[in-house]
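Visitor: Pasting the sequence and the predicted model now:
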Amino acid sequence: MNSKRAVQVGDIFATPLPMNKYGAVKVMNIIDRSYLLGITNYIGEQRPTIANQNVRQILITKSLLNEKEEPTFKWVDGRLPEELIYIGNIPLVQEELGIESNVYGGIWSKECGMDVYYKWREETDPQGFKSEMQKKIEEADANARRNKIMKPKKMIDDQVFWSTISLLDWGKEDEEAIVEAAIKELSTFTAWKIRHFEETLSYKLFLLDTEEHAKEIGEYSFSQQDQHFSPDLFLYARCAVVAHGKEVFEDIVSNPSKMLKDTEFEILLSLSSEAYYVKKGKEFEYESGCSYETFSNKEGWSNTL
């Protein structure tokens, strides 16, 4: 716990890092309750002292913006975290005066010195670091999806949607042949209408994303004890319901026990992207207001999530 009452320019604070290590940050500027921190080169298992040369040197890292190697500075707001430990003050030298930075690190927290840890990990264990960062990104994405407020954006007229779905040709055996006519029709829509179609499809899949429906998909149905449930397979099963038309969809939405068994139709998810490519010759980029990914419907999974 720090014993420093008022933060001053030049103050050096030891910061806790993972793996029982310490880093250190230096206060370079103060404007009201905002502090410009310089992340120092120090990383070690011992708490740094003011005599250590590495606390006098600012960490050099590669900029995400221009790939240039630059000193690491960031602005933070708020109170000095109690986990930081004051170790002394080193007055700014001439070249440190007036340093500017457009990097904002958010609220001042005990993680403010993590940059030196990331660089150390990247240098000492590049593969492990890459896996660690990928896992963090995936966890952050999953958390963002869980906390996202699901609300559909503008959708296409329901009659137009089902009319397009009705063009799926179940007389064909090949899935690409089944969807060919629907894609052709959809490609005649405006770009915005294709987006509205995608929004409508996403919302209907979202409505089917419930635990009760997942319990009725056949061999790989959801249960609290069974580990064989596949979120992707459940999504493709929901696609099959929509693909079979309005009457089937509306019946199953209201009656989960009538869910189609051991049936999937993943290719339905590609209708909008294929039609958009036919129309524009470009990749389809669109984020729907309601995600069709399994577990997105919080209300539908209220007993599990």
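Guide: Nice, thanks for sending it over.
Visitor: Only C-alpha atoms from now on, for both contacts and neighbour counts.
Guide: Fine.
Visitor: So what touches stretch 177-190?
Guide: 164-172, 194, 267-268, 271-272, 274-276, 278-279 (CA atoms under 8 Å, 6 or more residues apart in numbering).
Visitor: And the strands in the stretch 101-250 of the chain?
Guide: Using DSSP state E, counting those that start in this stretch, the strands of the stretch 101-250 of the chain run over residues 104-107.
Visitor: And the helices in the stretch 101-250 of the chain, which stretches?
Guide: 114-124, 126-147, 158-165, 175-186, 191-207, 211-214, 231-243, 246-254 (DSSP state H, counting those that start in this stretch).
Visitor: try this one next to it:
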Amino acid sequence: MMMTWAGFWALIGTLGGRADEDGCNRLAVELSARPVLDIRGFAERLSEALYRLDQEKFGTLPVADLTLPDGEPFPQSGDGFLYSRCAVVAAGQSVWESVFFDVDRFAPYTASTCDGEPLLYVSDQAYRLATGEEWDRSTRYCFETFSNRDGWPHLQA
């Protein structure tokens, strides 16, 4: 049976709202003590949570704390947008749910100081700790920027 959303969000809650290296390492250790099925379930839920956030309304927000030399907004890069989505997930279920109803709630997570990248590696690290092997994983949902075609309607042919 796949990990429930409640189980996923409970694990995310151990991060204390931030996907920093220390928190993500602790989460990986905690996850590694569980069955491999739970590690896979966590990876599936994480990929789906990130996929659902892969939307134009969030990806076209400028970086919150940067401007171009001419004073214009600084656009998010594809990787930067992925790391912002990770930061939103790490902030917890209530934040993740709220951004869908108010795009302005997503904006602070675009700041250059708000990097959720370490969350991407929790499942891999947990699997390695649990099995001693590298995990060449694939999940049902691709979380790379622009993967959610419904979230980027102007890119559809």
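Guide: Yes, it's here. These numbers come from a predicted model, not from an experiment.
Visitor: hang on, the earlier thing: can the helices of the stretch 101-250 of structure 1 go into CSV with extra columns for distance to residue 290 of structure 1 and mean neighbour count?
Guide: Shown next, in CSV, are the helices of the stretch 101-250 of structure 1 (distance: least, CA to CA, whole Å; neighbours: other CA atoms under 10 Å):
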stretch, distance to residue 290 of structure 1, mean neighbour count
helix 114-124, 35, 17
helix 126-147, 10, 12
helix 158-165, 17, 16
helix 175-186, 21, 18
helix 191-207, 6, 22
helix 211-214, 17, 23
helix 231-243, 14, 23
helix 246-254, 16, 16
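Visitor: Now that we have the contacts of stretch 177-190 of structure 1, which of them are buried?
Guide: The neighbour-count criterion (16 or more other CA atoms under 10 Å) marks 164-169, 194, 268, 271-272, 274-276, 278-279 among these as buried.
Visitor: Could you point out which of the helices of the stretch 101-250 of structure 1 sits nearest residue 303 of structure 1?
Guide: Evaluated over these, closeness to residue 303 of structure 1 peaks at helix 211-214, with 8.1 Å, by CA to CA.
Visitor: In structure 2, point out the residues matching that closest one.
Guide: With TM-score structural alignment applied, helix 211-214 of structure 1 matches the range 56-59 in structure 2.
Visitor: Next: stretch 186-199 of structure 1.
Guide: Aligned using TM-score structural alignment, stretch 186-199 of structure 1 spans residues 31-44 in structure 2.
Visitor: which residues touch the residue most central in space within structure 2?
Guide: Nearest residue to the geometric centre of structure 2 (CA atoms, centre = their mean): residue 86, 2.5 Å. The contact partners of residue 86 of structure 2, by CA under 8 Å, 6+ apart, come to 19, 50, 115, 116, 117, 119, 120.
Visitor: if I look at the alignment partner in structure 1 of it, how far off is residue 203 of structure 1?
Guide: Under the alignment (TM-score structural alignment), residue 86 of structure 2 maps onto residue 239 of structure 1. For residue 239 of structure 1, the distance to residue 203 of structure 1 equals 12 Å [CA to CA, to the nearest Å].
Visitor: Then residue 106 of structure 1?
Guide: For residue 106 of structure 1, the distance to residue 203 of structure 1 - CA to CA - is 35 Å.
Visitor: can you count the residues close to the counterpart of residue 289 of structure 1 in structure 2?
Guide: Aligned counterpart of residue 289 of structure 1 in structure 2: residue 140 (TM-score structural alignment). Using other CA atoms under 10 Å, residue 140 of structure 2 has 10 other residues around it.
Visitor: Residue 140 of structure 2 - that's part of a strand, no?
Guide: No: counting by DSSP: H, G, I helix; E, B strand; the rest coil, residue 140 of structure 2 is not part of a strand but coil.
Visitor: Need the counterpart of residue 25 of structure 1 in structure 2.
Guide: When structure 2 is aligned by TM-score structural alignment, residue 25 of structure 1 is left unaligned.
Visitor: Residue 25 of structure 1 reaches residue 12, doesn't it?
Guide: Yes: applying CA atoms under 8 Å as the test, residue 25 of structure 1 and residue 12 come out as touching, 5.7 Å apart.
Visitor: what residue of structure 1 takes the place of residue 5 of structure 2?
Guide: By TM-score structural alignment, residue 5 of structure 2 lines up with residue 158 in structure 1.
Visitor: what about that match, distance to residue 271 of structure 1?
Guide: With CA to CA as the criterion, residue 158 of structure 1 and residue 271 of structure 1 are 16 Å apart.
Visitor: quick one: buried residues of the longest strand seen in structure 1?
Guide: Looking across structure 1 with DSSP state E, the single longest strand is strand 21-31. Of all the residues in strand 21-31 of structure 1, those buried under the rule 16+ other CA under 10 Å are 22, 23, 24, 25, 26, 27, 28, 29, 30.
Visitor: Structure 2: matching residues for the helix or strand just after it?
Guide: Going down the chain from strand 21-31 of structure 1, the next helix or strand is strand 34-39, by DSSP states H and E. Aligned by TM-score structural alignment, strand 34-39 of structure 1 falls on no residue of structure 2.
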